[in-house]
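In: Need the 3D shape of this:
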Amino acid sequence: MRWRDWPARRRRGVARLTAKQWSGLSAFAVLTIVVAVSVGLPETARTVAPERVREARAALAALSVLPERPPHDTAYDRGTFGSAWTDASDAPGAGNGCDTRNDILARDLEVTGRVPIASCPRAVSSGVLISPYTGRQIVFERGRSSAAVQIDHVVALSYAWDLGAKDWSSTRRTRFANDPSNLLAVDGPSNMDKSDAEPAAWMPPLDGFACQYAVQVVTVLAAYGLPVDDPSRRVLERALAGC
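Out: Okay, the predicted model is just below:
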């Protein structure tokens, strides 16, 4: 779905950060860009700082641009980005004894319960998420319904593969897949709807999160030396102009 089509399906509003979530996000320097984009409760909302928006605009202007997203490489395999949510990578925050999924759940949810599991001694067992993509509240309970909250790669692994990640080392791909700067806890339906779409094909249904989403996409692309397809560049430019 293109930018011009969004008003028919987007819910208006703003999803912003709590102080806890803002400080908890990993610093990620790209041309002095440090981005913290997660989600918080409206009564303690914060916006993306103007200087970060300016830096993201500059970073976007500096990205290499492809005429369009390359045809999908059918050789793509999720396994080339390492074991899902492995703690054994050189991504920020890795090696702490907890798998990446639980690290992000702990960062983005208002946690109400913990439980020891094989991959994390203090895994999140319950909590509440305000999905940044819809603004809707989701009650998380570990078990059969836990897929209601999913961890999204903002720059999808398959998209990154098509943009050039297929030429990276396995170490770099594993880092990318577990880098907190490229991860958000979101509602399951939005994550499934997005799939591996680039910004030209999908942006968050919630109008108010477009700026923060664009800042994070640009930051990740710039940090990992990836280009951007021109249709997505135009969408991101428009989103940043609306910050």
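In: rest of the way, CA atoms for contacts and neighbours
Out: Will do.
In: how about the one residue sitting closest to the centre of the chain, what does it touch?
Out: The C-alpha lying nearest the average C-alpha coordinate of the chain belongs to residue 154 (Cα atoms, centre = their mean; 3.1 Å). Going by Cα atoms under 8 Å, 6 or more residues apart in numbering, residue 154 touches 182, 183, 184, 213, 216, 217.
In: Mind picking the one among those that's closest to residue 234?
Out: Distance to residue 234 across the contacts of residue 154 (Cα to Cα) is lowest for residue 217, with 13.0 Å.
In: Before we compare anything, build this one as well:
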Amino acid sequence: MDGTKRTPGRGRLVPAAALAVALVAPAGCEGDVGLSEASSTPRQPGSGDGRRARADLSGLKIASEGRSTGYARDEFGTRWKDTDHNGCDQRNDVLARDLQDVEKKGKCVVLAGVLHDPYSGKTITFEKKDAAKVQIDHVYPLALAWRMGASRWSEDQRERFANDHANLLAVWGVPNRQKSDSGPGEWKPQKDFQCAYAVKYIAVAKKYSLPVTDPDHDALQTFLGRC
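Out: Predicted coordinates for the structure are as follows:
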């Protein structure tokens, strides 16, 4: 999500050993949607994904958050642009990827489907007439990325980041609103998705050379313990 609520994080140059205390999203039944760390195809991460993510996490820079001054969603360009040039916008691409029993109008427009929400574990029925029920989340939030260095990126780079399938996930609107622009040190998904969430978050941070805060590093390390 790309909200702007915030309390500044703290940072240092070496990983912290203390475990960050995260806020808990609503509990539900077990989810069954996982993610590759850099792929656009959802799946459960394997043991190799976890090992790779641990190595990548150790290589991420740890920094404190900057200010939100100047942040606006428009700083990340066109919302749901067709950046992969397949003829469909990114929102419909992600809905088609992450939902099951998908019904479409034409090539692109997803009219209905079933979401096994990775954040809560609940099963959500999606219909386009109630589109806000299923939202497209930025796993590494836009506003957080802005504070962690994206404010210095070019407009084109920010637009690529905002529309990158690797950082997009179809989720139920309730936990997505709770997550807002929080990192993993402040918010966490259900236990069964914490490994996949960490693998994806770390891969996006590495891909875009984004640092993480001390609390986010520690939380990600804990989540990888579930892999």
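In: Check the mean deviation of the helix ranked longest in the second structure from the first structure.
Out: When secondary structure is assigned using DSSP state H, the longest helix within the second structure turns out to be helix 191-207. For helix 191-207 of the second structure, the mean deviation from the first structure after alignment is 0.5 Å (mean Cα distance after the TM-score superposition for the first structure).
In: Now check the second structure for the residue matching the residue nearest to the centre of the first structure.
Out: With TM-score structural alignment as the criterion, residue 154 of the first structure lines up with residue 139 in the second structure.
In: where do the strands sit along the second structure?
Out: Here the second structure has its strands, by DSSP state E, at 23-24, 100-105, 109-116, 123-127, 134-138, 168-172, 187-188.
In: Superposed on the first structure, what's the mean shift for the fifth one?
Out: Compared with the first structure after fitting, strand 134-138 of the second structure deviates on average by 0.3 Å (mean Cα distance after the TM-score superposition for the first structure).
In: Same check on the third one?
Out: Compared with the first structure after fitting, strand 109-116 of the second structure has a mean deviation of 0.6 Å; criterion: mean Cα distance after the TM-score superposition for the first structure.
In: can you count the residues close to residue 57 of the second structure?
Out: 26 (other Cα atoms under 10 Å).
In: what's the distance between the nearest residue to it once chain neighbours are set aside and residue 47 of the second structure?
Out: Distances taken as Cα to Cα, 6 or more residues apart in numbering put residue 202 closest to residue 57 of the second structure, at 6.2 Å, once the chain neighbours are dropped. Between residue 202 of the second structure and residue 47 of the second structure the distance is 15 Å, computed by Cα to Cα, to the nearest Å.
In: out of those two, which sits in the more crowded spot?
Out: Neighbours per residue (other Cα under 10 Å) separate residue 202 of the second structure from residue 47, with residue 202 holding more: 27 against 10.
In: Can you give me the distance of the counterpart of the more buried one in the first structure to residue 104 of the first structure?
Out: By TM-score structural alignment, residue 202 of the second structure lines up with residue 218 in the first structure. Distance, residue 218 of the first structure to residue 104 of the first structure, using Cα to Cα: 20 Å.
In: what do you get for residue 76 of the first structure?
Out: 25 Å.
In: Between the two, point out the one with more neighbours.
Out: residue 104 (21 against 16).
In: What's that one aligned with over in the second structure?
Out: In the second structure, residue 104 of the first structure lands on residue 94 (TM-score structural alignment).
In: Let me know whether that match touches residue 167 as I believe.
Out: No: assessed by Cα atoms under 8 Å, residue 94 of the second structure is found out of contact with residue 167, at 10.3 Å.
In: Point out the most buried one among the strands of the second structure.
Out: strand 168-172 (a mean of 25; mean count of other Cα atoms under 10 Å).
In: Including distance to residue 113 of the first structure, could the contacts of residue 154 of the first structure go into JSON lines?
Out: Below are the contacts of residue 154 of the first structure laid out as JSON lines (distance: Cα to Cα, whole Å):
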{"residue": "182", "distance to residue 113 of the first structure": "25"}
{"residue": "183", "distance to residue 113 of the first structure": "22"}
{"residue": "184", "distance to residue 113 of the first structure": "20"}
{"residue": "213", "distance to residue 113 of the first structure": "28"}
{"residue": "216", "distance to residue 113 of the first structure": "29"}
{"residue": "217", "distance to residue 113 of the first structure": "31"}
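In: Cool, thanks, talk later.
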